[in-house]
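Undergrad: Sequence plus the predicted model coming up.
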Amino acid sequence: MRAALLLLLGLAACASPVSSQEVVRSERAAFRVADFATGLERPWGAAFLPDGRLLVTERPGRLRIVGRDGAVSPPVPGVPEVVAQGQGGLLDVALAPDFAQTRQVYFCLAGAAGGGVLTRLATARFSADITRLEGTTTLLDATPAQSSGRNHYGCRIVFAPDGKLLLSTGDRYNDKMRAQRLDDLGGKVLRLERDGRPAEGNPFVGRAGVRPEIFTYGHRNPQGLAINPATGSAIEIEFGARGGDEVNRLRAGANYGWPLVSYGTDYDGSPIGTGQASAPGIEEPLRYWTPAVSPSGGNFYAGGAFPGWRNSLFVSALRTPGLVRLTMDGDRVVGEERLLWGRTRLRHVLPGPDGLLYILTDETQGRVIRLEPVN
């Protein structure tokens, strides 16, 4: 019995999650994983303040400020009201490009409207002491609202180099064809002015029966948006069904195929749309995964702490849980590496001002973990 107990303890130790003492060696770097902040409930989005503190959203509807020492603040007052059901809640947060002067922040969330729920873009301003939000305002609702289903909100925000705001919206799951309808804001990437109006130069402005906010369409559940610093291109990361997850370069007016074509199948194994992976007039992904990795947020790395990772696109994965590093040559994907695979569901990843990599874990007792280099 003693021998059996020792064996079980040894197996448990082998299966333990990665610790700050474990050195992980990747193709181009060696690092340790440290818990930077703990006690967060389903953290979803994050943005660094100019002073190095970190804003983190919790899906149930709270915003926290994480200090440079990892201390987590009480909930920040003044956040927009959310519908925290299913995959919905308070999702992404982004700083205005001129935050240092305006203290303006943007939120993407699941909001109630017209007896249903939809993806909503809202904005607010921090008080001068960065302790509370003031003047919270809805800028755009991704109509029509849907009375059933609480899935597929998309809900990632990024500012393009020209200052325009890009917002991803999901197809809301129950009616896949919303992604193809151009009078419907579901299943799209929208390009907006900072006040929520359609951005100047959008591809469908002035076309009858088409929403002028639309930049691209044919998306399922785009939970990642990032700007490639090497090219200025907008890159979208899309959660597929049973396979068919995608990384796409966004091109104005392009159709990305959902649900007409897909590299995956539906959850019951049935074909999606035509049953084909591609078709004329449909934009091809830069990268796709079958089987699925269930990607969520992603970001490019351009820091100094990990020179071998510069210009890599990091993608957080939920199932199989882990971190995907894509080696990029301009906007081409030329390599892939999987890190921390099978450890913990990861919701979002972003580089810090200190050059380190910060990752949100998708857990009830959620964390912000930090990758630190080992020489």
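TA: Alright, I've got the coordinates.
Undergrad: going forward, measure contacts between C-alpha atoms and count neighbours the same way
TA: Fine.
Undergrad: Only the buried residues of stretch 101-121, if you could.
TA: 103-113, 116-121 (16 or more other C-alpha atoms under 10 Å).
Undergrad: Which elements pack onto whichever strand or helix holds residue 117?
TA: Residue 117 belongs to strand 116-126 when assigned by DSSP states H and E. The contact analysis (3 or more C-alpha pairs under 8 Å, 6 or more residues apart in numbering; DSSP states H and E) places strand 116-126 against strand 104-113, strand 133-141.
Undergrad: Figure out how far it is from the centre of its chain.
TA: Between the centre of strand 116-126 and the centre of its host chain there is 16 Å, according to C-alpha atoms, centre = their mean, to the nearest Å.
Undergrad: before we move on, what about stretch 40-57?
TA: 13 Å.
Undergrad: And stretch 66-83, by the same measure?
TA: For stretch 66-83 - counting by C-alpha atoms, centre = their mean - the centre lies 19 Å from the chain centre.
Undergrad: Next up, a structure to set beside the first:
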Amino acid sequence: MLTAASAALVLALATHGQTNAASINAGNHATSATQPFQVQVISQFDTPWALAFLPDGRLLVTEKPGSIYLVTQSGQKQKIGNVPRVAASGQNGLLDIAPAPDFARSSLVYFSYVEPDTGGSRLVLARARLALSSGSANLDDLRVIWRQTPGGGGGQPGGIIAFDPKGDTLFLSVGDRMQPATAQDEKQARGKVLRLNLDGSTPQDNPNAAKGGIDGQTWTTGHRNPYGLAFAPDGKLWLHEMGPKGGDELNLIEKTKNYGWPLVSNGDEYSGAPIPRHSTRPEFAAPLLYWNPVIAPAGLVFYKGAMFPQWNGSALIGGLRVQSLVRVSFDSQGQPDEADRWNLKARIRDVAVAPDGAVWLIEDNNPGKLIRLTPRQ
């Protein structure tokens, strides 16, 4: 339930022509006292960044310094060879990983990373065939299918991969690389969500495909630091991104929309300088849910499974700052609201759902835990 203050905020946004937004602040949602799950630590890694399940139930886990592991659900780890060199510092390094929609046939995996570049670094999207034989695991036929051009910039790379429900195209989140103005530059691959064919080319039905280049690949713009991108069961695409000092966002992603960064935000500059709110610029798409103070969201998955049927359709989000797992539910109109926040005393970097419905998490730390959540007995 929203507090009276939050309800007033929603009304104020609506009167400015904005999409209604629920605001989560310290008074709205206390940490859920009773955890409906038991926590099992399965293994540990060096600063793990992403995890993804293969059809047979094994996991792929990336480490930010530059390693990928094939992991069984009992915790046995096998390091995968032929991983390219990455530029690992700060927020940059080896990032997301996702099996292709047809992995059972093709054995292809897609992964993102920040590579060294003259004078800096750049975000890269690559794909390769996961070759398993005689106890070895390697990335074969590796191909870079997209490369951020020009390179340079700081952290906030984004790099989250989401395949459309039909498996025909993919979406890639690209952060502003700590160069805020570039999020509004249509010629810069920063602060954008891109839509690509599975080979990295531009889909001809993209809104601006005829323009080519970054214009042709861009689906939405005006994003800051997007570390969560996933399709809901109804086929809608959702993205969360970290705000500056306040204003973490959960956005419904709709083609051609501009989400406003850095011209508007529900947070302020780290210096304390104010940033105009979404309510002042109705031409920009406003978040449907935002957090003050921040949770530092990382990882996003929509739950579907038998172990926690009460969560079906909910979004599960890792919280770095709040060291929690956050569950977001949706009402009959599709409006999101925070339903639960479970304090795990760990910076949760990514969330995934196993074929059996268990929820798996990784901790942003070194060593960082691989955790399995199952219903409390």
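TA: Received the coordinates, thanks. None of these values were measured; they are calculated from a predicted model.
Undergrad: Looking at the helices and strands packed on strand 116-126 of the first structure, which is nearest to residue 305 of the first structure?
TA: With distances scored as C-alpha to C-alpha, the stretch of these nearest to residue 305 of the first structure is strand 104-113 (28.0 Å).
Undergrad: In the second structure, point out the residues matching the closest one.
TA: Strand 104-113 of the first structure corresponds to residues 108-117 of the second structure when matched by TM-score structural alignment.
Undergrad: about what we covered before: contacting residues around the strand holding residue 117 of the first structure?
TA: For strand 116-126 of the first structure, the external contacting residues (C-alpha atoms under 8 Å, 6 or more residues apart in numbering) are 79-80, 83, 102-112, 132-148, 150, 153-155, 169-170, 196.
Undergrad: can you give me the helices in the stretch 151-300 of the second structure?
TA: 213-217 (DSSP state H, counting those that start in this stretch).
Undergrad: now the strands for it?
TA: 158-163, 169-174, 192-197, 218-221, 226-231, 237-241, 248-253, 289-291, 297-302 (DSSP state E, counting those that start in this stretch).
Undergrad: will you turn those strands into CSV that also has distance to residue 332 of the second structure and mean neighbour count?
TA: Formatted as CSV, these follow (distance: least, C-alpha to C-alpha, whole Å; neighbours: other C-alpha atoms under 10 Å):
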stretch, distance to residue 332 of the second structure, mean neighbour count
strand 158-163, 25, 26
strand 169-174, 26, 24
strand 192-197, 27, 25
strand 218-221, 26, 24
strand 226-231, 17, 26
strand 237-241, 17, 23
strand 248-253, 15, 26
strand 289-291, 16, 25
strand 297-302, 16, 27
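Undergrad: among these, which is nearest residue 339 of the second structure?
TA: Closest among the strands of the stretch 151-300 of the second structure, using C-alpha to C-alpha: strand 289-291, at 12.0 Å.
Undergrad: For that closest one, enumerate the helices and strands it packs against.
TA: By 3+ C-alpha pairs under 8 Å, 6+ apart, strand 289-291 of the second structure packs against strand 22-24, strand 248-253.
Undergrad: Measure the mean distance from it to the first structure post-superposition.
TA: Compared with the first structure after fitting, strand 289-291 of the second structure has a mean deviation of 0.6 Å; criterion: mean C-alpha distance after the TM-score superposition for the first structure.
Undergrad: which residues of the first structure does stretch 295-314 of the second structure align to?
TA: Using TM-score structural alignment, stretch 295-314 of the second structure pairs with 293-312 in the first structure.
Undergrad: Same question for the matching stretch: list its buried residues.
TA: So stretch 293-312 of the first structure, judged by 16+ other C-alpha under 10 Å, has buried residues 293-303, 305-306, 308-312.
Undergrad: Would you mind measuring from the counterpart of residue 223 of the first structure in the second structure to residue 52 of the second structure?
TA: Alignment note: residue 223 of the first structure maps to residue 227 in the second structure; criterion TM-score structural alignment. Going from residue 227 of the second structure to residue 52 of the second structure by C-alpha to C-alpha, to the nearest Å gives 15 Å.
Undergrad: Repeat that for residue 259 of the second structure.
TA: 28 Å.
Undergrad: Compare the two and say which one has the larger neighbour count.
TA: residue 259 (28 against 22; other C-alpha atoms under 10 Å).
Undergrad: show me the contacts for that one.
TA: Residue 259 of the second structure touches 220-223, 284-287, counting by C-alpha under 8 Å, 6+ apart.
Undergrad: Pull up the aligned stretch in the first structure for the biggest helix by length in the second structure.
TA: Longest among the helix segments of the second structure by residue count, using DSSP state H, is helix 4-15. Per TM-score structural alignment, helix 4-15 of the second structure has no counterpart in the first structure.
Undergrad: In that helix, which residues are buried?
TA: Of the residues in helix 4-15 of the second structure, those buried (16+ other C-alpha under 10 Å) are 6-7, 9-10, 13.
Undergrad: name the helices or strands packed onto that helix?
TA: By 3+ C-alpha pairs under 8 Å, 6+ apart, helix 4-15 of the second structure packs against strand 22-24.
Undergrad: Give me the contacts around the strand it packs on.
TA: 2, 6-7, 9-10, 288-293, 336-338.
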